[in-house]
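S.K.: how would this look folded up:
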Amino acid sequence: MKTVLRCAVALVLAVGPAGLVASPVRAEAAPGWAELAPGVGYRELTVSTPHGDARVYAVRADLRGPGVRADLLFPGAVAARAPLTRLAGARGAVAAVNGDFFDISEEQHPGVAATGAASGPAVYRGRALKAAVPQAQRFGWWPPPGSTDQDVLGVGVDGVARLGRLVLRGHLLAASGVWPLGGLNQYALPVGSIGVFTSDWGEVSRARAACGNDESRSAPCTADTWEVTVRRGRVAAVSATPGTGPIPAGSTVLLGREAGARVLAGLPVGTPVAVDYRLASGEPVPFRFALGAYRLLRGGAAPAGLDTTAVEPRSAVGLAAGGRVLTLLSTDGREGTSTGLTLTELAEAVRDLGCPDGVYLDGGASATLVARDRATGELTVRNHLDHGQERPVPNALGIFAG
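M.R.: Prediction:
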């Protein structure tokens, strides 16, 4: 497959590497990148596929440029959503693409509201916002072999973007014992576990965390729960049911289900306790920010088993120049004459833009890319949205300049 796309640092003229499922995809680029800001460019292109032409909208950011950086965008709470134009506009971003898959519907659990919280881990300004829900409780496509619910895309404190995994490590300590934690600000907890909720969670009810199980998102909610509020190192309040409303700064809520509930029920008001947790990456450079994302490319090769049939609007991020250049992209796919892409075609499009590594994000009606017009300063959606409406999202990747 010959390609003619140039992204960031290289012109690629190559046959797809081993591990990338071949398909007759040809991409024709609009001439050049239009400058959004110094170090940040924008372009549109058409990808021809066996099922029709797809329009792709891309933003390239050179993180080596003065003042160019990437960051996590979110509405200020884990369990909250907002349109991408609002998230990007509130922070003054030059461009942004929607982020992680999220808890969008709870039709299987009558009386339980969807939380809107993202599925994967998230880090903001070096602080752990949330950990990953169990794989079976995630929304979106089942990941390709080798991917996990803990996979992320982020930028380290060194300013370099990288792919990684973030695993929750934490404990509840009391005089009666030590117990591992199974969650941090998650809409779903593993069966039998104890989860931590902080002020970062927001106002939404925590009841959804006791629904589903480790094999099925649609499994019934359990009534075997117990909740403990910790302040100043002691149990300050207890409840047999998950609570709702904001959690004050300085307070920590522990929610247990099944075996975890029985542990918490043994900690009456006044009991001294300690809670510690972190998201461990195993990498020498910690993340300054990170969000959940599925692996699409590594070293120019797509993972075996990447889907080749489902055609949908897509969003993705490619990495080039050793993580110092990011390419954000999103597609059309449900409006007009433009088709979407399969994941295999998305991987090829990202690679053809000169990016050997990449991830895919939430797609379908969530797929959105926004960018500012340099002349007017107006922030606009560049791709054609499902029914012409922005779907509110829990997080996003923003690009900043200046």
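
S.K.: going by C-alpha atoms from here, please, whenever you check contacts or count neighbours.
M.R.: Noted.

S.K.: which residues touch the closest residue to Glu312 other than its chain neighbours?
M.R.: Here the nearest residue to Glu312 in space, its sequence neighbours aside, is Gly340; by C-alpha to C-alpha, 6 or more residues apart in numbering that works out to 4.5 Å. Gly340 is in contact with Ala54, Arg55, Val311, Glu312, Pro313, Arg314, Thr331, Asp332, Gly333, Arg334, counting by C-alpha atoms under 8 Å, 6 or more residues apart in numbering.

S.K.: my read: the third one touches Glu345, true?
M.R.: No. Using C-alpha atoms under 8 Å as the test, Val311 is too far from Glu345 to be in contact (9.2 Å).

S.K.: neighbour-wise, which of the two wins?
M.R.: Glu345 (26 against 19; other C-alpha atoms under 10 Å).

S.K.: how about Ala320, nearest residue that isn't a chain neighbour?
M.R.: Cys355 (4.8 Å).

S.K.: now do Gly402
M.R.: Gly67 (4.5 Å).

S.K.: on that earlier part again, element containing the residue nearest to Ala320, please.
M.R.: Using DSSP states H and E, Cys355 maps to neither a helix nor a strand.

S.K.: can you report how many residues neighbour it?
M.R.: 31.

S.K.: on that earlier part again, in the contacts of Gly340, find the pair that's most separated.
M.R.: Arg55 and Val311 (13.1 Å; C-alpha to C-alpha).

S.K.: which neighbours do these two have in common?
M.R.: Residues touching both Arg55 and Val311 by C-alpha under 8 Å, 6+ apart: Thr339, Gly340.

S.K.: so how far is stretch 317-324 off the chain centroid?
M.R.: Taking C-alpha atoms, centre = their mean, to the nearest Å, one finds the center of stretch 317-324 at 17 Å from the center of the full chain.

S.K.: sorry, back to before: any idea how far the residue nearest to Gly402 is from Arg125?
M.R.: As for Gly67, its distance to Arg125 is 17 Å (criterion: C-alpha to C-alpha, to the nearest Å).

S.K.: same thing with Ala114?
M.R.: Ala114 is 27 Å from Arg125, by C-alpha to C-alpha.

S.K.: sorry, back to before: tell me which of the contacts of Gly340 fall in strands.
M.R.: Among the contacts of Gly340, DSSP state E puts Ala54, Arg55, Thr331 in strands.

S.K.: got a winner among those for most neighbours?
M.R.: Thr331 (33 neighbours).

S.K.: to compare against the first, here's the next sequence to fold:
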Amino acid sequence: MKRKIFISLLFVLTVLISPFSGDHFEKAKAAAPVVYWEGMQLVKGQIGKLIILKPVNLWKRDHNNKLVFVRVLKPGEQYRVYQYDSMYGGQYGVGGPYFVTNVKGSVQYKTPSLHKLKLVNPELYRTKLSIGSVTKEESKVIAPGVTQSELSVNSNSGKQEIYKLDVDQKSSQITFETTLAKDQIIGFETVKSMANRKQADGHYVIAGVNGDYFDKNGAPTDLTVHNGEILTTNTTPINERTIFGVSPSGKAMIGNPDITIEMTVNGEKKKLINSVNKRRFAGHIVLYTPYFSNNTGTNDLGTEVVLTNINGKLNGNNTVTADVKEVIVGKGSNTLNKGEWILSGHAAGSEYLKTLKPGDRVEITLTYDKPEWDQVDQAIGGRYHLVKNGQAQSFNIAGAHPRTAIGIKQDGSVFVVVIDGRQSHSVGVTLSELAKVMKDFGAVEAMTFDGGGSSTMVVRQPGDLETSVVNKPSDGKERPVSNALLIVGLWKAGPLHTLLLNPNEITLFAGATYKDLNISVKGLDKANDVVAIKDPIIWSSNIGKFHADGSFTAANKVGKGIITASVGSIKANVTVNLVNTIDSIKLKQNTIVVEKGGSLSIPAEGYFKGQKIVADPAVFSYQVSDQLGKVEKGIFKAGTKDGFGTITVSYGSVKAQLNVIVGNPGSLIIEDFEGDLSNWKATGARYSNVQVMPEKNFVKQGKQSLKVVYDFIGQTGTSGVYAQKITPIEIIGTPKKIGMWVYGDAKGHWLRAQLKDADNKEIQLDFTKNLDWTGWKYVEAQIPAGLKAPYKLEVPIRYMEVNDSNKNKGQIFIDQIQAVY
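M.R.: Predicted coordinates for the structure are as follows:
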């Protein structure tokens, strides 16, 4: 008895704490999501792994936390670690009540990255936000030093969806860059268009967000600096704006710099330049560069001086020299040519510029009021300073809206946030709530960019050549804006480093054969940039077999496995789930028409949890009614007799059915008026009364027909009663006529029907223009040639009168509407 107990204990220990063997991996695969680290799969609750360096004891803690010796662990073995505590000098929990003591030199503990731990144990590592609880958080590295996250939050004011980009500027060759809509101050362009227009090898746009507020012409409101050159200066009052900047060394800054620009002519006549690339106001001098537009956009009430031979960069703590090329008085909107600038003045500014003459040397000096902004490389304007010196600010400004913000952490790293708003999935946040969010994310300084419908984040996903919008803009589509802040990688494309397979997990039907698994393969370098795959891709699997023609046959058993794509030594896997059940069968046709002795394919698809998993005809069973033919390998082969019937496709108890017409089936009843007729309705034109109702006395066949009642008395113009189903009658195949039995009232009215073909073309069918009989009579209407099947009978009965002298009342009965082939 004791020996049996000991064997059972060893079996339990082997299952709980065995090294990372194949069996252990199979059990771990049940966890989701699948995350690998150092060749092993991380499982839920795991915080690291323990490598045995020297023999060490495995202990079990009993209910009193006393240690019971289990066995000696051997060097080279590895164990998942789920906890660590300080008992007994420090012990690692390796599953259940089993522990290994932290004996220096005998064990080595390793832990995966925080990013991987978050993926496996999101509830333990989820971000804490003071505006509410984070219900879902997903993160992924999209490029070296750039991580994309999405958080779903239940806040006090409602649901919030937050999109975040973390940028480690210490990572080599990652930088921020401003960009203008269409590379000009005046104009609009979407963030995605701006980002994708800037894509190039050595200049990979990884992501971007919308930037500054703007005026009706698309001009950004405040300071914009691009690659060390001022594109436009501030407009907003100093206490209503905030600027994000990046120094030449890559340091991110949030502040409120202003710049003083002065000019001299031949070393004399110092004069203030009021702005760069802004609207010209009374008495001002404005400096225009080709970044503004194709011309200055000014009126004729001023003077404009064209400068050429420009030397120097337009930035703080800099001096620029230029020569006067031309002085233009009384003419505005002069052309801004490449390599030339224009000084434009009004009133006092105009009088000053009139004193200049061609050949004069102009010197322009620029000075920031905050020295740390001298030579700033990139700058872009915003509005509200959300976090100052680590303190979240409060704002007495009502309204929850979509928001875009940027923050700087204590270590200098930067993150950008977009929050959706004005939608059911995300209501948006107030400025005070946004400040709390930025503080919770670690910002010591943070500010807003433009929000509302402008709030947009674009990201270039690994394997993509261009960016795509990741948030849901409140306009329902991306809004064109004035400028954007881009995150750029300055590396060149490198050699093939990894393979990106899409999808990374598939479900297949056990035993089925697939001509194409539809797995796409892209080659990526170390920076996740797409590179060409020059060598052949070799496919293999441990849960099926690839054939010479590229098709794949899944193993005939339920289970999990992988499909591997290999290019040389570089490999990537797709997880494969094999099932032997389906939820539904979908057929690509609901009706087929086949000549006698002919054949036609019947494509069938099996679905599991809403996903198509099998289209192999060998999986399904087929049953043909009325001995019209047979199905072999998914091909229906018609017999030698005319007829109409059905083909039933099934797997187990799951079935689907389609109609089949072989040869000429004659006539098919498409409406017999039996059962519930509540889905029929009467409408009309110029009538006193119209009705439809079941009729049980005047019946051609079966138990009831349709009674159509009308009263046109006293009406002028074309009158009519229209009887139709709420859902049009669908007609299978390509009939030549529509027929019906009509019990007439001999009132001489016009009997028609309305048909619609597959191109939505409406056709009127005439049964008779003079219904002159009483009692039952069969009538037919010809369907014109050249229409595209299938057809729908939209209005089966249109009983009409165009002659005002024949406006009367009565009733007719309709039965057995049929399609004639």
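
S.K.: how close are the two chains, by TM-score?
M.R.: Superposed pair, TM-score by TM-score structural alignment, normalised by the length of the first structure: 0.77. Supporting alignment: 346 aligned residues with a C-alpha RMSD of 2.8 Å.

S.K.: list the contacts for Tyr288 of the second structure?
M.R.: Val276, Asn277, Lys278, Thr296, Leu336, Trp341, Ile342, Leu343, Ser344.

S.K.: can you do 10 Å?
M.R.: By C-alpha atoms under 10 Å, 6 or more residues apart in numbering, the residues touching Tyr288 of the second structure are 231-232, 275-280, 295-297, 304, 306, 336, 340-344.

S.K.: so Gly402 of the first structure makes contact with Ala37?
M.R.: Yes. With contact defined as C-alpha atoms under 10 Å, Gly402 of the first structure reaches Ala37; the gap is 8.0 Å.

S.K.: what's the overlap in contacts for these two?
M.R.: Val68, Val94.

S.K.: which one of those two has more residues nearby?
M.R.: More crowded of Gly402 of the first structure and Ala37, by other C-alpha under 10 Å: Ala37, with 18 against 11.

S.K.: what lines up with the more buried one in the second structure?
M.R.: In the second structure, Ala37 of the first structure lines up with Ala143, judged by TM-score structural alignment.

S.K.: now swap in Leu296 of the first structure and tell me
M.R.: Alignment of Leu296 of the first structure against the second structure is given by TM-score structural alignment, with Leu386 as its counterpart.

S.K.: mind listing what that match touches?
M.R.: Taking C-alpha under 10 Å, 6+ apart as the test, what Leu386 of the second structure contacts is 242, 392-395, 405-407, 431-439, 443-448.

S.K.: what helix or strand is the residue lying closest to Ser193 of the first structure once chain neighbours are set aside located in?
M.R.: Nearest residue to Ser193 of the first structure in three dimensions, chain neighbours excluded: Gly260, at 4.6 Å (C-alpha to C-alpha, 6+ apart). Secondary-structure assignment from DSSP H and E places Gly260 of the first structure in helix 259-265.

S.K.: what residues sit buried inside the helix or strand following that helix?
M.R.: Downstream of helix 259-265 of the first structure, the next assigned helix or strand under DSSP H and E is strand 273-280. Buried residues in strand 273-280 of the first structure, defined by neighbour count with 16 or more other C-alpha atoms under 10 Å: Val273, Ala274, Val275, Tyr277, Arg278, Leu279.

S.K.: what sits against the residue nearest to the last one when sequence neighbours are not counted?
M.R.: Distances taken as C-alpha to C-alpha, 6+ apart place Leu168 nearest to Leu279 of the first structure, at 4.7 Å, with adjacent residues excluded. Going by C-alpha under 10 Å, 6+ apart, Leu168 of the first structure touches 121, 128, 130-132, 150, 180-184, 277-281.

S.K.: among those, name the buried ones.
M.R.: Buried among those by 16+ other C-alpha under 10 Å: 121, 128, 130-132, 150, 180-184, 277-279, 281.

S.K.: of those, which is the nearest to Asp103 of the first structure?
M.R.: Ala132 (12.1 Å).

S.K.: would you mind measuring from the closest one to Ala290 of the first structure?
M.R.: Taken as C-alpha to C-alpha, the span from Ala132 of the first structure to Ala290 of the first structure is 12 Å.

S.K.: can you check Asp100 of the first structure too?
M.R.: Taken as C-alpha to C-alpha, the span from Asp100 of the first structure to Ala290 of the first structure is 10 Å.

S.K.: and for these two, which residues touch both?
M.R.: Gly120, Pro121, Ala122, Val152, Leu397.

S.K.: grab the longest helix from the second structure for me.
M.R.: For the second structure, the helix with the greatest residue count under DSSP state H is helix 2-17.

S.K.: which residues are contacting that one?
M.R.: Contacts for helix 2-17 of the second structure (C-alpha under 10 Å, 6+ apart): 18, 23-24, 27, 58, 70-71, 78-81, 94-99.

S.K.: give the aligned range of whichever helix or strand comes after that helix in the first structure.
M.R.: Next helix or strand after helix 2-17 of the second structure toward the C-terminus (DSSP H and E): helix 22-28. Using TM-score structural alignment, none of the residues of the first structure align to helix 22-28 of the second structure.

S.K.: check which helices and strands helix 22-28 of the second structure sits against.
M.R.: Other helices and strands packing on helix 22-28 of the second structure, by 3 or more C-alpha pairs under 10 Å, 6 or more residues apart in numbering; DSSP states H and E, are helix 2-17, strand 40-42.

S.K.: just the buried residues of it, please?
M.R.: Buried, per 16+ other C-alpha under 10 Å, within helix 22-28 of the second structure: His24, Ala28.

S.K.: cool, thanks, signing off.
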